[in-house]
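Novice: Prediction below, plus the sequence it came from.
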Amino acid sequence: MLENLWILSSILFLFFTIFLIKWNFFNPKTHKNSPPSPPTFPILGNLHQIGLYPHRSLQKLSHQYGPLMQLHFGSRPVLIVSSSDAAREVMKTHDLILSYRPEFSVARRLLYHGKDITTAPYGEYWRQLRSICSLHLLSNKRVQSFRAVREEEVGLLVENIKRQCYSQSLPVNLSDMLAFLTNDVICRVALGKKYSRDENGKRFKELISELMKLLGGFYIGDCIPWLAWIHRVNGLDKEVDKVAQEFDKFLDGVVEEHENKFDTKGFELNEDRMDLVDVLLQIQRDDKMPGFSIDRESIKAVILNMFVGGTDTTYTVLEWAMSELLRHPRVLKKLQNEVMEINNGKPDINENNIEKMHYLKAVIKETLRLYPPIPMLVPRKSFQDININGYDIAAGTMIITNAWTLGRDPKLWEEAEEFKPERFLDSSIDFKGQDFQFIPFGAGRRGCPGTLFAMAIDEVALANLVHKFNWELPHGVKAQDLDMTECIGANIHREVPLLAVPTPRF
């Protein structure tokens, strides 16, 4: 008995000694004038204070410690930005210094080791890739060239809803339908065809889901490196490798298919009919960028970016917009009246008329204010010591801007928690990165390059949904009782699918 107690005591003493050593070595030393910070816990730092909904937890902490707050995620120093003035410092004043990305092990392995535009280290490679996206892939001209794809896929969505209306009286699952819409649009735009209906398409959709789940997860090894072995034990490393290899195999097949098409037809493709793989292969073959060549790995990384950055974020906006419209019948009716009037009562939406639909744009802006698709913007990292608002920020600090907090700050917005699209009707505030109280897509060099593309889908889809149908909540569900719980993850979807009852208007 005494021998067992001695062994147990020795083990506890050993663990306690290791604990103290790790704490002394890995607990970051405070900078000379660091921002306010909550007390840290040994080894964990402030990780125990984050919770299941980090954007909400960080908002509460910022109320106590201020708009610039220093945390520690394990051994990693993190600056939390929760005010428009601080966001302007990060994304405008110090944009260059803070244009680097922190490294995350899972994202690096899934996204071709930093060859994609989102996670690529700031430098010449990233600048050239950003230029390709801005000039060739996501320019206004290119976005407009995909108008027929958007209109056709939204038309199919409308017909699908009508079929369900006539075949059954049950509510439709709008969440699923909107997810299929954005996935199909992006598949056609990026890959040239849809991957959603057959068995291969089913597996592709599952792969996208698995990829997004992995990218949105929290991994202890990124914050406490000496615990990275846990990822091998719990099967995470194996799962990441499996998804990465399967996605790579799929994208290899897509690129080869397009290369064979080029070999057969040369470059006589109609530019308006070129998908994004076509465009990237043409750039590769023309070699028009001096000192820079885009290889197959880069092509696959950029295409994967289109799905990671475009699928979930785009349909999330539509899902939350329809949720709020169902909760606010007055707003829904006002929007329907605008669409009907500007479209001259015609049953089919003319996309040219969408530019005149100011209330539609206000509804989408208000949705983005309350529900930014990525509530905490993709983190940045400082590559040198800097001073922000009088505070010293050490090189290597990870910077997280809480866009969700900015959108709900009562100092910036009247009745900040209320859904009121009218606030944007007589306002010049926009989401293009110049108004730092409203940055759902980020700002500066690392702002999202796909904003135009996402908005084009959201606007035409929402206009058609409210124009073609009247909408009600399922029987027995009151507007004030609609479940608006968020899911857990990097993107904030609804936790419960949105069910609604449509009645065709045409």
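Specialist: Nice, thanks for sending it over. Worth saying up front: this structure is predicted, and the values here are computed from it rather than measured.
Novice: going forward, measure contacts between C-alpha atoms and count neighbours the same way
Specialist: OK.
Novice: looking at it, L318 is touching L178, isn't it?
Specialist: Yes: if you go by Cα atoms under 8 Å, L318 and L178 touch, sitting 7.2 Å apart.
Novice: And the contacts of the host helix or strand of L61?
Specialist: Assigned by DSSP states H and E, L61 belongs to helix 54-65. For helix 54-65, contacts defined as Cα atoms under 8 Å, 6 or more residues apart in numbering pick out 36-38, 49-51, 68-69, 80, 82, 375-376, 402, 404-405.
Novice: Below is structure B, check it against A:
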Amino acid sequence: MLQLAVNQNLWSLLAVAPLLHIVYKIIYAFAFSPVRHVPGPWLSRVTRFPLLYATLKLQRTAYADNLLKRYGPLVVIAPDQVHTCDQKAMKIIYDRTSIKTHFYEGMGSWKGVTVTLGFKTYSEAAPSRNYLIQCFQNRNLSILVQNLQMHCQRFVDMLKKKSKSGESTDGVYWFRLLALDIVSDVLWGEEKSLLLNTGDHGSAFLRRFHAFSKWNALKSFIPGADFYVRNFGSLEWKTLRTDCSEMDVSARDALDRWKNRGEQSHDRDVLSMLLGMGQKDKTWAVPIDDMPAYMVEMMAAGSSTSSHTAAFICWALMRHPEAQKTLRQELFEASPDINALNMENTAPLPFLEAVIKETMRLWPMIPGPLERHLGKSITVNGMEVPPGVIASTSAYTQGRLESVYPAAEKFRPERWFNETEDMKTNWIPFGTGSRACPGSNLVLTELRYIVHMIFRSFKVLPPPSDQDIDLELKDVFAAVTTTGHCWVKFVSETDVVW
């Protein structure tokens, strides 16, 4: 009888425990939470479910942005987590005292190797960050981009064939191939061309690459995602997980090819530079067998932003013919003879720079909240948030602040001719502060080359009506278009401006 009573009490306690836990979370959220005074939805104070659900639906950026519009410049988006669009707070959120959240440990670790993105503190990340920044300085880029023009010319030749046949081009797909060709050449001297040899969407390499950022981010944001998909997921989700996991197969194959080429061919690529720096500085010496993890990170970071931004530039100029005309006039004046084009000697072109900046303002590749555990308190609208709380801003929201960018929803490259300090501060497509992307200089260099060569050779026109849709983004961490495509029609015109 005693045992029966004990069992009954145990089952009663187990039945009540979830309810007690919910009650505790509600009491904590509204009475004890360090952000209980900050406005926000009541459910988001109690559970992370709304934020995780938005993440799973690829609407993380929209979720946070809509809450700011509804509640003001500081809002609770999850328990003990706030989001803001205040630029003074932004500088504190991303200074050296703040610590990255658990998400980055998952996103920035690969098969047991932690790479630059995955280090949570500034001091841990500093060595690899500093070496990458050195690799991508202008004096090194002049060496690294010697073959960039060759890849761009291959791309132009491919577009000429499509132009003659009247085909539309999926910018998301083809610019990705171009960017991967460029990045793999710059990073480890890979001359194999995806543009020339890959026209199949089902290729193993591209499948793995497309899976990498989506699955890696989802499993890092959503607790238990890896366990659930591995044991109960659909074939589609299991395939996504497997393809992501096998991304290092491509990286290790590339590393083997790099080793087999011999030392004489390793005088220009980033991989050689990093290994050389590690030999000089024993405090940061990465074993060569760990390099595939860094290769995967650099390949993803170095290609996604440039490829998608190039596609978005084409889409925006297709919709704004006057801006396209202005850009092409500038390019024709800078490069009168397309056959004698020398990008290394081309001075910075104001309207080209403005087009790139305006596109990245409106459609940043990392659009959503970049989370940090605060190292110092922030104050927004008189509301103080103490250290330890998770806080974030987002490139999407900062780039569309009406107070900083009048008519913020409009594509107006000319606004950058009168760039203010506030415009500079809130333009954060590469992040901001102490952990901003170390490869931003490489990406911007790629974009200048790509856009220059394309619009010196082509006009872009709207594709057929069934392909001509608005450019809307979804995201987990990196952005994707809602359809997975960005259709543009290129028309070859090498002899006239318009």
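Specialist: That came in fine, so what should we check first? As the structure is a prediction and not an experimental result, all values here were calculated from the model.
Novice: circling back: so which bit of structure 2 is the helix holding L61 of structure 1 matched to?
Specialist: Aligned using TM-score structural alignment, helix 54-65 of structure 1 spans residues 60-71 in structure 2.
Novice: can you pull the buried residues of the matching stretch?
Specialist: Using 16 or more other Cα atoms under 10 Å as the test for burial, stretch 60-71 of structure 2 gives 60-65, 67-68.
Novice: Show me where the stretch 401-506 of structure 1 has its strands.
Specialist: 469-472, 499-504 (DSSP state E, counting those that start in this stretch).
Novice: Now tabulate those in JSON lines and tack on mean neighbour count.
Specialist: Converted to JSON lines, the strands of the stretch 401-506 of structure 1 look like this (neighbours: other Cα atoms under 10 Å):
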{"stretch": "strand 469-472", "mean neighbour count": "18"}
{"stretch": "strand 499-504", "mean neighbour count": "18"}
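Novice: nearest to K242 of structure 1, of these?
Specialist: Go through those one by one with Cα to Cα and the one that ends up closest to K242 of structure 1 is strand 499-504, at 33.9 Å.
Novice: mean per-residue distance, the closest one to structure 2?
Specialist: Its aligned residues in structure 2 lie a mean 2.4 Å from strand 499-504 of structure 1 after superposition (mean Cα distance after the TM-score superposition for structure 1).
Novice: gap between R88 of structure 1 and S34 of structure 1?
Specialist: 19 Å (Cα to Cα, to the nearest Å).
Novice: Just the strands from structure 1, written as ranges.
Specialist: 68-73, 76-81, 172-173, 380-381, 386-388, 391-393, 398-401, 469-472, 499-504 (DSSP state E).
Novice: so the last one matches what in structure 2?
Specialist: Residues 487-492 of structure 2 are matched to strand 499-504 of structure 1 when aligned by TM-score structural alignment.
Novice: Could you give the separation of that stretch from the chain centroid?
Specialist: 25 Å (Cα atoms, centre = their mean, to the nearest Å).
Novice: any residues touching it, and which ones?
Specialist: 159-160, 162-164, 166-171, 314-315, 318, 457-463, 467-468.
Novice: 7 Å - rerun?
Specialist: Here stretch 487-492 of structure 2 makes contact (Cα atoms under 7 Å, 6 or more residues apart in numbering) with 159-160, 163, 167-171, 314-315, 457-463, 467-468.
Novice: circling back to that earlier point, would you turn the strands of structure 1 into a markdown table with distance to K29 of structure 1?
Specialist: Shown next, in a markdown table, are the strands of structure 1 (distance: least, Cα to Cα, whole Å):
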| stretch | distance to K29 of structure 1 |
| --- | --- |
| strand 68-73 | 11 |
| strand 76-81 | 10 |
| strand 172-173 | 51 |
| strand 380-381 | 18 |
| strand 386-388 | 16 |
| strand 391-393 | 12 |
| strand 398-401 | 15 |
| strand 469-472 | 56 |
| strand 499-504 | 51 |
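Novice: give the contact list for L271 of structure 2.
Specialist: L271 of structure 2 makes contacts with 187-188, as judged by Cα under 7 Å, 6+ apart.
Novice: mind checking what it lines up with in structure 1?
Specialist: Match for L271 of structure 2 (TM-score structural alignment): V277.
Novice: now swap in G439 of structure 2 and tell me
Specialist: By TM-score structural alignment, G439 of structure 2 lines up with G450.
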